[in-house]
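# Just a sequence and a predicted model for now, questions to come.
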Amino acid sequence: MNIELIERLIKLAERSGLTELEYSEDNSRVRFNFHPIEGAAAHCSAIQGPQVEPMTSPEAPSSLQQGHAVKSSLSGTFYRGSAPEEPPFVTVGDRVEEGQTLAIIEAMKMLNPIESPLSGRVLEILIDDGSMVESGLPLFIIAEEG
């Protein structure tokens, strides 16, 4: 099966609001149901408004020389908190531990945590809540602390 084609079809289905997608090729068949998973419903309804273009080329932050850039590991929608009415996981100035959740990225109806790769202090949050992000895009700047 052509995985790249399937990924493009999934993105198209999500953008168009389809609830199901079925694709078959030769003797293989794949079927997707795009229904929110429990706990993600608030985020799904929050992004049904105007679409935001992916942020792919942010200006280099001034604090990059002072800290470590935590980059997105996948493309999707960036959320600072676990739900719209919940406080963000971290704010500028917070002390974080290695492995602590900094944010989540929703991709293909899955919520994926973005964890701190080191212990330190949050110097900068580079992305607005609810923004689309691409893989490899810097999200946070963290100053390493021992």
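Cool, got the structure. This is a predicted model, so every value here is computed, not measured. Residues are numbered from 1 along each chain as shown.
# When you work out contacts or count neighbours from here on, use the C-alpha atoms and nothing else.
Noted.
# mind listing the strands for this structure?
Secondary structure of the chain by DSSP state E: the strands cover 20-25, 28-33, 68-71, 76-79, 95-96, 101-107, 110-115, 120-125, 132-133, 138-144.
# and for the third one, what are the contacting residues?
Contacts to strand 68-71, defined as C-alpha atoms under 8 Å, 6 or more residues apart in numbering, come from residues 116-117, 135-144.
# Now do the residue nearest to Lys71 when sequence neighbours are not counted against Glu14, distance only.
Spatially, and ignoring its direct neighbours in sequence, Lys71 is nearest to Pro138 (4.0 Å; C-alpha to C-alpha, 6 or more residues apart in numbering). According to C-alpha to C-alpha, to the nearest Å, Pro138 stands 25 Å off from Glu14.
# between those two, which one's more packed in?
Pro138 (24 against 16; other C-alpha atoms under 10 Å).
# what's near enough to touch the more buried one?
Listed by C-alpha under 8 Å, 6+ apart, the contact set of Pro138 reads 69-72, 126.
# Please apply the same query to Gly76.
Per C-alpha under 8 Å, 6+ apart, neighbours of Gly76: 105-108, 132-134.
# For Leu74, see how far away the residue nearest to Lys71 is.
Distance from Pro138 to Leu74, counting by C-alpha to C-alpha: 11 Å.
# could I get the strands of the chain as JSON lines with distance to Glu4?
Formatted as JSON lines, the strands of the chain follow (distance: least, C-alpha to C-alpha, whole Å):
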{"stretch": "strand 20-25", "distance to Glu4": "13"}
{"stretch": "strand 28-33", "distance to Glu4": "14"}
{"stretch": "strand 68-71", "distance to Glu4": "23"}
{"stretch": "strand 76-79", "distance to Glu4": "16"}
{"stretch": "strand 95-96", "distance to Glu4": "37"}
{"stretch": "strand 101-107", "distance to Glu4": "16"}
{"stretch": "strand 110-115", "distance to Glu4": "19"}
{"stretch": "strand 120-125", "distance to Glu4": "32"}
{"stretch": "strand 132-133", "distance to Glu4": "19"}
{"stretch": "strand 138-144", "distance to Glu4": "25"}
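# putting a second one here so we can go through both:
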Amino acid sequence: MDLKEIQNLIKFVAKSGASEVKLEMEDVKITIKTGETKGEMTTVVQQIPMAGIPQQAAPVPVAQPAAPAASDAPAASNDDSKYVTIKSPIIGTFYRKPSPDKPSFVEVGDSISEGSVLCVIEAMKLFNEIESEISGKIVKVLVDDSSPVEFDQPLFLVDPS
């Protein structure tokens, strides 16, 4: 990949509104990040693998019996199984508030109804309100405010009862 192709890729990513793009090829790794500040921050990393250096294997820790931890993990997942997970319908940036000076749409413990706005996800400079498809009570917010989210990523746990 030559410099001209890298420059064209940077321009394309900047115009698309994506916050981060990673490209890995045989001998090149490129990561382009655009910041939410007024200027753009672009990082390009190029690595060529070295065949002459042997890789050392990390030591494998000896497994210790973990009966208490093992019994706690299934109990936690069984508790979560009664909740409904609300997932992100799009890729973007998750916001709990309509603007920085306003209160959050929902908090843990709030009762919601079908059609209630739970959050906003910004995708390509458009703010999309995410509405609840069920009624219930917010049990847990699974994503931090102003964090990037992926398609189908869990956002909230709701108790439908």
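Here it is on my side, so go on. Just so it is clear, the model here is predicted, and its values are computed rather than measured.
# give me every residue that touches the aligned partner of Asp110 of the second structure in the first structure.
Matched by TM-score structural alignment, Asp110 of the second structure corresponds to Asp94 in the first structure. Asp94 of the first structure makes contacts with 121-122, as judged by C-alpha under 8 Å, 6+ apart.
# Type out the PyMOL command that picks the buried ones from the contacts of Gly76 of the first structure.
Buried residues among those (16 or more other C-alpha atoms under 10 Å), as a PyMOL selection:
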select buried, resi 105+106+132+133+134
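# Among the contacts of Gly76 of the first structure, find me the one that's closest to Ala42 of the first structure.
Ala42 of the first structure has its nearest neighbour among those in Glu106, at 11.6 Å by C-alpha to C-alpha.
# what residues are up against the residue nearest the centre of the first structure?
By C-alpha atoms, centre = their mean, the first structure has its centre lying nearest to Ile105, at 2.2 Å. Ile105 of the first structure sits next to 74-79, 111-114 when contact means C-alpha under 8 Å, 6+ apart.
# now Pro84 of the first structure
With C-alpha under 8 Å, 6+ apart, Pro84 of the first structure has these contacts: 42-43, 46.
# Adding neighbour count and distance to Glu7 of the first structure as columns, could you present these in a markdown table?
What follows is those, written out as a markdown table (neighbours: other C-alpha atoms under 10 Å; distance: C-alpha to C-alpha, whole Å):
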| residue | neighbour count | distance to Glu7 of the first structure |
| --- | --- | --- |
| Ala42 | 14 | 24 |
| His43 | 20 | 21 |
| Ala46 | 12 | 23 |
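# Just these: which are in helices?
Among these, the members falling in helices (DSSP state H) are 42-43, 46.
# Quick check: the gap between Gly99 of the first structure and Tyr23 of the first structure.
38 Å.
# Skip the chain neighbours and tell me the closest residue to Gly109 of the second structure.
Ile138 (5.2 Å).
# which ones are touching the aligned residue in the first structure for the one you found?
By TM-score structural alignment, Ile138 of the second structure lines up with Val122 in the first structure. Shown in contact with Val122 of the first structure (C-alpha under 8 Å, 6+ apart): 90-96, 140-143.
# Among the residues you listed, which one lies nearest to Ile6 of the first structure?
Checking the contacts of Val122 of the first structure one by one against Ile6 of the first structure (C-alpha to C-alpha), the nearest turns out to be Phe140, at 31.1 Å.
# What does the closest one correspond to in the second structure?
Matched to the second structure by TM-score structural alignment, Phe140 of the first structure sits across from Phe156.
# Please consider this matter closed, and thank you.
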